[in-house]
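Novice: Sequence first, then the predicted structure, then my questions.
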Amino acid sequence: MTAIDVRGAEYAANREAMLAKLADLEAEHAKALAGGGEKYRARHRDRGKLLARERVELLLDPDTPFLELSPLAAWGSDYPVGASMVTGIGVVAGVECVITANDPTVRGGASNPWTLKKALRANEIAFANRLPCISLVESGGADLPSQKEIFIPGGALFRDLTRLSAAGIPTIAVVFGNSTAGGAYVPGMSDHVIMIEERSKVFLGGPPLVKMATGEESDDESLGGARMHARTSGLADYFAVDEPDALRQARRVVARLNWRKAHPAPPHPVVPPRHDPEELLGIVPGDLRTPFDPREVIARIVDGVDGADGADASDGSDGSGGSGFDEFKPLYGPSLVTAWARLAGYPLGVLANAQGVLFSEESQKAAQFIQLANQRDVPLLFLHNTTGYMVGKEYEQGGIVKHGSMMINAVSNSRVPHLSVLLGASYGAGHYGMCGRAYDPRFLFAWPSAKSAVMGPQQLAGVLSIVARQSAAANGQPYDDEADAALRSMVEQQIESESLPMFLSGRLYDDGVIDPRDTRTVLGLCLSAIHTAPVEGARGGFGVFRM
């Protein structure tokens, strides 16, 4: 049963606010899709080359989805939105793979600091989920004006490739153009390398650098062309005649990997949610100070009930909200909903903030729920809408520090895969307890309605005002109320802008800002990818719980 009135004024207002945010999001995504702009896209095409996303599309199995990751990387910085690279997860020859593709229409595919962060995040996802990694390479190397931010941390890219290989996770490089200087080590350290006749150029130093360093005269082909590497150096394992042929050969390489998922497909039938995911647009209020029931969100993203469950949740009387989830401790710690469910057929434990604030009871309930999920090897989904842990004398004396720490301890030491979605507020230590970025969720996404910071803008500005007022009083100085009002306004605006999802996504604090209606699809793709690696919970080792 649902309490959402899709014909009501409140629902309509929430939906309108969400659609406005989605329109803003689409405009920013369009900047990433545009790459270096029409001039450089046209120049690239005139050279007979495919664009980065076209290469990805030809690589993927027909009619299969591509989960693009970090599309807003570098948003709000001096670098183009998207960070001159496409990354994501897609199916190649029936195998889920992490794919990275340089965008050569943006400064020749040169890597800036955000490109590096985005590539490292893709490698992290490949390693954690044991997904083969395919690099579609065309890059002039580091963006030299920003080398001070790239050179030293950039070595991790090559370290990652060797560690993936050492862990038995296949790495494949398809070279479409230049792969020079440090970039030459991407094919150099990949398990399989495909190069294209008269297109691929792989060398540590191009002809001008060789001339400066040694005085030797050389040309691109003899120094690092595909034919030379296929016949002489042996760097190229496969020799392609053009880009489509290179992508065809990459698909054949993946088909011959004999790659298998650690877990078979789930045995349960996939039953659509009982309630329409389209309705997710009108659930979260435009003003996050207005509470909403997260059960309404859960009911629209998890699998519905089928006869095999042995229950009929059509009236919601079992605590399932009319869809296929069963609440754990529904009467205890009601500000946090904990529930067992399935999504895309996979078992799932869900933790969702109900009224924003986490009290001692919610913290203890969460810790127990996380332990149970680890006992049963069940992945966990965290749905954020929290202002943090409760403060005040009564709550401090009641042990909120101990109990909040217990929840964070459980999250920190849990070994089952975690997924996080920021629906609304995600402030303070509540962000940590709900498995924020610092707690290594396998994937973390945000809705356009989300906000995240150390605390809300008004609260933070108010704290600074109180401290300044007390300092003035302690020094016997008068307090300038007019200056205080200006300071509070400035701080509120700054914190508000820095807590918005596009700002945070630009810094790769999440893996993307998604349309609420796509949440189920996105999480289903993530759960499938996660089950390529073994899903095993902690059977102990949670550290000391302060009781």
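Specialist: Right, received. Where do you want to start?
Novice: make it CA atoms for all contacts and neighbour counts henceforth
Specialist: OK.
Novice: what about Ser426, which SS state?
Specialist: Counting by DSSP: H, G, I helix; E, B strand; the rest coil, the backbone at Ser426 sits in strand.
Novice: who touches it in this structure?
Specialist: For Ser426, the contacting residues are 384-388, 450-453, by CA atoms under 8 Å, 6 or more residues apart in numbering.
Novice: Same list (those) but as TSV, adding distance to Ser233, secondary structure and neighbour count.
Specialist: Below are the contacts of Ser426 laid out as TSV (distance: CA to CA, whole Å; DSSP: H, G, I helix; E, B strand; the rest coil; neighbours: other CA atoms under 10 Å):
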residue	distance to Ser233	secondary structure	neighbour count
His384	53	strand	30
Asn385	56	strand	31
Thr386	57	strand	30
Thr387	59	coil	26
Gly388	58	strand	23
Ala450	52	coil	22
Lys451	52	strand	29
Ser452	51	strand	26
Ala453	52	strand	20
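Novice: Looking at those, spot the one nearest Leu508.
Specialist: Ser452 (13.2 Å; CA to CA).
Novice: The closest one reaches Ser499, doesn't it?
Specialist: Yes: taking CA atoms under 8 Å as the definition, Ser452 is a contact partner of Ser499 at 4.8 Å.
Novice: now the strands for the stretch 401-547 of the chain?
Specialist: Taking DSSP state E, counting those that start in this stretch as the criterion, the stretch 401-547 of the chain carries its strands at 418-427, 443-446, 451-453.
Novice: Below is structure B, check it against A:
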Amino acid sequence: MPTLLSTLDTRSEAYQHNRAQMLALVEGFRELEAKVRAHGEAKRAKFNKRGQLTPRERVARLIDPGSPFLELSTLAGYKMHDDNGRKDTLGGGNIVGIGFVAGVRCLVTANDSAIKGGSIAPMGLQKSLRAQRIALENKLPCIGMVESGGANLNYQSELFVEGGKVFCNIARMSAAGIPHITVVNGSSTAGGAYLPGLSDYVIMVRGRAKVFLAGPPLVKAAIGEDASDEELGGAQMHAEVSGLAEYIAEDDAHGIRIARDVVAKLGWNQNYVPPPQRGFEPPRYDVEELCGVVPPDPRHPWDIRELIARLVDGSDFLEFKARWGSDTVCGHASIEGYALGIVANAGPIMPDGSCKAAQFIQLCCQANIPILYLQNTTGFMVGKHAEQRGAIKHGAKMIQAVANATVPQLTLLVGGGYGAGNYGMCGRAFDPRFIFAWPNAKVAVMGAEQIGMVMEMITKAKFAGTDHMLDEAARKIRDDNVRMMRDTLVKRIESESTALFATARLWDDGIIDPRDSRRVLAMALATCREAQTRTLSPNTFGPARL
């Protein structure tokens, strides 16, 4: 068995420094996630007074007790729009994740109505769209718990057109055979009324649910008609008169029980044959050591095999072409019994490494096994030697292989993700099935210092022709201004390269603690595996609400 042997000295000063830096980064993003939860928890008394569960309580009650729940994009929109990264840390204003409901793996969403009434901000919308894509690719039934003040009209130009995709996606997924179950816990009005309207099963909470295209004031203004909320869109009216609601619940807890019953009655797993349970060994090295593997400075080299040894079953890794193109590491392994191919970086992507990766990706497709990219690259190698060795054409082979792979691809950003190397290693632009990041990850066209240096050189070249027109003092002032411009640019690019900046924009599906990598990847692999073996029952238009 090809077991990786670690040479990591966990007593060294370098290791201890790396670990301290990583733990500080982990603590930083965990504090922000805690702020999101605390923001919602502060409204608990208001929800209790109304006889409601908080949004996170709704999610917790929906999920099977003791089962895993993989929450996604917990810091969507960080420091964007109304999110200031401090007290108002919003998490996109919604809760999204994959969990088990009545034994069925489902995509679960909930408006976080404890935060700004569940109003929808631009990145919250993008988070919902990403969730729908995950559900479609992985054939997951969707359960949504709705209570929202609607679109945040301050950002209507970023919401209106994109928001229509939510409804289009629901219709198409329903037609593809993916059921949508919606529990209406509160307001779902105006355009939001089409969320339950397009769902396959609708549960409304008596006395709380409101589903209408126009509320009493607008109806009065438009047609002069007096009407109450209940007459226009209450749960009882929709259950007994309009027929929009299939089920009426007495409270949030009852609505969740009905949703679980609906899932249980779908027989979703009756024709699904799960793969046989396979035993597996944990890695031979302590998962805690993952926090000390990576230097905080992405310019410092480190051996990606040390990470693999702490990630895969039994630290068993059959490396592919180990003696050729060694800056790109490829090989076969498994995580919790799920076979996979690994493509990993130990630095820049050289022409030989591009060829090796492209061949290995095709072999994984031939064997129908998913691919995990451990992204830690400064990009494709540049310079005369690399260009003459075919950096462009060989890099293009790798990009073609990634873009056209026929198996699920997962990406974990564990260091730098710079330049076209981010593309070649299946970054967000190449639509991996799932993509997660460690808190030290960097994503940018190139390093901040490199960008600053390039811009400084370009600016100096631009002004070189005027040197003869300036005296020494004037040239010094000009050069000082150029350096100041460079320093300002470097600082900005550094702030725009962080994992927090990336996750806010959904360039990943969430930042994770390195020590959770194996658990998170195992759940993602299991989700992909189930999708590969599940057969849906599509129809032409999706079930019509009659």
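Specialist: Sure, I can see it. These numbers come from a predicted model, not from an experiment.
Novice: show me where the stretch 201-350 of the first structure has strands.
Specialist: 201-203, 238-240, 326-327, 336-343, 346-353.
Novice: just those strands: most buried one?
Specialist: Stretch with highest mean neighbour count among the strands of the stretch 201-350 of the first structure: strand 201-203 (a mean of 26; mean count of other CA atoms under 10 Å).
Novice: quick one on the thing from earlier: quick check: the farthest pair among the contacts of Ser426 of the first structure?
Specialist: Gly388 and Ala450 (14.4 Å).
Novice: Quick one: neighbours of the aligned partner of Leu140 of the second structure in the first structure, just the number.
Specialist: Applying TM-score structural alignment, one finds that Leu140 of the second structure aligns to Leu131 in the first structure. Other residues lying near Leu131 of the first structure total 27 when counted by other CA atoms under 10 Å.
Novice: Looking at the second structure, name the residue matched to Phe369 of the first structure.
Specialist: Using TM-score structural alignment, Phe369 of the first structure pairs with Phe360 in the second structure.
Novice: give me the number of residues near that match?
Specialist: For Phe360 of the second structure, the neighbour count with other CA under 10 Å is 23.
Novice: quick one: buried residues of the one helix or strand it maps to?
Specialist: Phe360 of the second structure belongs to helix 351-367 when elements are defined using DSSP states H and E. Of all the residues in helix 351-367 of the second structure, those buried under the rule 16 or more other CA atoms under 10 Å are 351-358, 360-362, 364-365.
Novice: same question, stretch 264-275 of the first structure
Specialist: Within stretch 264-275 of the first structure, the residues scored as buried using 16+ other CA under 10 Å are 270-275.
Novice: just stretch 149-163 of the first structure next, same as before
Specialist: Neighbour count says stretch 149-163 of the first structure has 149-151, 154, 157-158, 160-162 buried, by 16+ other CA under 10 Å.
Novice: Phe443 of the first structure: which of the residues you listed is nearest?
Specialist: Closest to Phe443 of the first structure, out of all of those and judged by CA to CA, is Asp160, at 18.6 Å.
Novice: What's the closest one aligned with over in the second structure?
Specialist: Using TM-score structural alignment, Asp160 of the first structure lines up with Asn169 in the second structure.
Novice: In contact with its match, which residues are there?
Specialist: With contacts defined as CA under 8 Å, 6+ apart, Asn169 of the second structure is in contact with Gln132.
Novice: which element is it on?
Specialist: helix 156-176.
Novice: and the next helix-or-strand element following that helix, how far from the first structure on average?
Specialist: With elements assigned by DSSP H and E, the helix or strand that comes after helix 156-176 of the second structure is strand 180-184. Comparison of strand 180-184 of the second structure with the first structure after fitting gives an average deviation of 0.5 Å (mean CA distance after the TM-score superposition for the first structure).
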